[in-house]
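**Q** Here you go, sequence then predicted model.
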Amino acid sequence: MNKAGILVVEDDKAIKNLIATTLELHGYRYICCDKGELGILTAASQRPDIILLDLGLPDMDGVEVIKKVRSWSSAPIIVISARSEDNDKIEALDAGADDYLTKPFSVDELLARLRSTQRRLSYMQTQAERQSPVFTNGELSIDFAAGYATLEGKELHLTPYEYKLLSLLAQNMGKVLTHSFIVREIWGTTWDGEVASLRVFMASLRKKIEKNPSHPQYIQTHVGVGYRMLRREE
């Protein structure tokens, strides 16, 4: 797998140097900048594969950077921020970020997030090339054209909402989807009261696709934030 090209938008010199050194040691191509506007211009001109973005930038809030980049680019954005409250994570993810890494972080965790994001990019590219209406992840398959899912070759008996939820997570595999995003996509509303319904359907769905629902292998919970479908090895 070729190493991705990374844009680092970070104004803290110590953190920026740590990230740059880590990327260089592990063979990544990278560009660094320390302001939001410059980050947006660099993203537009250089077209990086992945963007590492701090939220607390000197000229503008990182969430605004996410929104502007998302208006024309689908490049994965991994937020690296000292803001650790759930509301901050939700705001960034809802704006279009793909992942959220809280400072202080370990080099190993940063590299793991990059590898995960790059695998997702590779998988999406492969799927696009195949142009297949069938999604496969480990022993789970979804035939979007026929409208049904199977596990270990056996059809899953899903309710319409369970199927829509599973399909939404599959179509965004590797990306954290917030409660509000899922509710808006599944129920067509922004009413927070539907989050309780989401949890009920998620619990029911997990019983059908997870061998051990208390230790899920397909759908990961981000407490207070949302859910993510994990990529299983073939």
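**A** Alright, I've got the coordinates. Numbers count the residues shown, from 1 in each chain.

**Q** okay, CA-based contacts and neighbour counts for the rest of this
**A** Will do.

**Q** So Leu110: helix, strand or coil?
**A** helix (DSSP: H, G, I helix; E, B strand; the rest coil).

**Q** ok, now which ones touch the nearest residue in space to Ser84 that is not next to it in sequence?
**A** The shortest distance from Ser84 to any non-neighbouring residue, by C-alpha to C-alpha, 6 or more residues apart in numbering, is to Thr102 (6.1 Å). Neighbour list for Thr102: Ile80, Ser81, Ala82, Arg83, Ser84 [criterion: C-alpha atoms under 8 Å, 6 or more residues apart in numbering].

**Q** here's the one I want to compare it with:
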Amino acid sequence: MTKILVIEDEKIIGEMISMYLTDEEFSVCRVESGQEGIDAISSFAPDVILLDLMLPDMDGIELCEKVRAYSDTPIIIISMNSKVNERVRALNAGADDYLVKPFSMQELKARIGVAVRRYKPSAPAAETDVRAYVAAGAAMEPMSANHGITLDLQKRLLAVHGQPIDTTFSEFELMKLLFQYPGRVFTRDELINTLRGIDSYVNDRAIDVHITNLRKKLELNPKEPHFIKTVWGVGYKLNLE
């Protein structure tokens, strides 16, 4: 049974979400503060975290960053704030999706399903060519030592010259796709679909933020990248030559 941790201090909203997800046969744990959320992540071990940005003891973005420092569990932000810069800020902090209140419970369930499929690659894949490999979780040979990057799908580990690199859930999913098709140019729309699925709030700017962060972690000189290349007017590709 999929376990959902709801970190939401508004009692009515929290109870509505919890009741709906319980009726849909999810296992739900609801807490009302950031510290309770941190404790529940350890004790409850959720498959997906629903995180409100306005908490009584800490900012939701701060909590997202703290969680992402030691866990790659998918985080879906639920917030009243619909501004694009706030969404980008949340994604940059390590969130994997962003839902604006009020939202449809059916949409929430669908977003959770997408997050679970991405986090558990062995789950059935979505029927799209670009995402089929990512969702299937097929074994991948370690990359040649000539370029120094290794991707371990089973351990969800990205390493550069043998040194593990911390990545967010979304950053790792992008690297999985790029590694499967080195040299192929992916449009931003294709990358958005890979991470979010249909009807996502993620936009072009969010993809650019993820790519910028990956470059900082992978490249000797992020301003003159060797691995993740920009194809102006189109998107990005991975260079392993």
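**A** All right, it came through fine. Everything numeric in this text was worked out from a predicted model, so none of it was measured.

**Q** ok, back up a step: check the gap between the counterpart of the residue nearest to Ser84 of the first structure in the second structure and Lys11 of the second structure for me.
**A** Using TM-score structural alignment, the partner of Thr102 of the first structure in the second structure is Val100. Distance from Val100 of the second structure to Lys11 of the second structure, counting by C-alpha to C-alpha, to the nearest Å: 17 Å.

**Q** Do a quick rundown of the strands in the second structure.
**A** For the second structure, the strands defined by DSSP state E cover 3-7, 27-31, 48-52, 75-79, 97-100, 149-152, 157-160, 163-165, 186-187, 228-231, 235-238.

**Q** winner for burial among those?
**A** Mean neighbour count, computed with mean count of other C-alpha atoms under 10 Å, is highest for strand 48-52 among the strands of the second structure, reaching a mean of 26.

**Q** Touching it from outside, list them.
**A** Contacts of strand 48-52 of the second structure from elsewhere in the structure, counted by C-alpha under 8 Å, 6+ apart, are 3-9, 60, 73-79, 112, 115-116.

**Q** can you tell me how far the counterpart of Glu32 of the second structure in the first structure sits from Arg228 of the first structure?
**A** Aligned counterpart of Glu32 of the second structure in the first structure: Asp34 (TM-score structural alignment). For Asp34 of the first structure, the distance to Arg228 of the first structure equals 30 Å [C-alpha to C-alpha].

**Q** Kindly report the same for Ala149 of the first structure.
**A** The gap separating Ala149 of the first structure from Arg228 of the first structure is 18 Å, by C-alpha to C-alpha.

**Q** Arrange the strands of the second structure in JSON lines, one row each, with distance to Phe172 of the second structure as further columns.
**A** Below are the strands of the second structure laid out as JSON lines (distance: least, C-alpha to C-alpha, whole Å):
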{"stretch": "strand 3-7", "distance to Phe172 of the second structure": "22"}
{"stretch": "strand 27-31", "distance to Phe172 of the second structure": "26"}
{"stretch": "strand 48-52", "distance to Phe172 of the second structure": "16"}
{"stretch": "strand 75-79", "distance to Phe172 of the second structure": "14"}
{"stretch": "strand 97-100", "distance to Phe172 of the second structure": "15"}
{"stretch": "strand 149-152", "distance to Phe172 of the second structure": "9"}
{"stretch": "strand 157-160", "distance to Phe172 of the second structure": "7"}
{"stretch": "strand 163-165", "distance to Phe172 of the second structure": "10"}
{"stretch": "strand 186-187", "distance to Phe172 of the second structure": "16"}
{"stretch": "strand 228-231", "distance to Phe172 of the second structure": "14"}
{"stretch": "strand 235-238", "distance to Phe172 of the second structure": "14"}
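
**Q** which one in the first structure is aligned with Lys11 of the second structure?
**A** For Lys11 of the second structure, the residue aligned by TM-score structural alignment is Lys13.

**Q** Contacts for stretch 114-129 of the first structure, please.
**A** Contacts with stretch 114-129 of the first structure, where a contact means C-alpha under 8 Å, 6+ apart, come from Ala4, Ile50, Pro76, Met173, Gly174, Arg231.

**Q** How about the contacts made by the residue nearest to Lys16 of the first structure when sequence neighbours are not counted?
**A** With C-alpha to C-alpha, 6+ apart as the measure, Glu10 is the residue that lies nearest to Lys16 of the first structure, at 5.8 Å, once sequence neighbours are left out. Taking C-alpha under 8 Å, 6+ apart as the contact definition, Glu10 of the first structure lies against Lys16, Cys32, Cys33, Asp34, Lys35, Leu52, Leu53, Asp54, Leu57.

**Q** what about the alignment partner in the second structure of Ser45 of the first structure, distance to Cys29 of the second structure?
**A** Using TM-score structural alignment as the criterion, Ser45 of the first structure maps onto Ser43 of the second structure. As judged by C-alpha to C-alpha, Ser43 of the second structure and Cys29 of the second structure stand 10 Å apart.

**Q** before we move on, what about Val209 of the second structure?
**A** Distance, Val209 of the second structure to Cys29 of the second structure, by C-alpha to C-alpha: 31 Å.

**Q** same thing with Ile17 of the second structure?
**A** Here the criterion is C-alpha to C-alpha. By it, Ile17 of the second structure lies 11 Å from Cys29 of the second structure.

**Q** Could you pull out the helices in the second structure for me?
**A** Secondary structure of the second structure, counting by DSSP state H: helices at 11-23, 34-44, 60-68, 84-92, 105-119, 129-136, 169-180, 188-196, 204-218.
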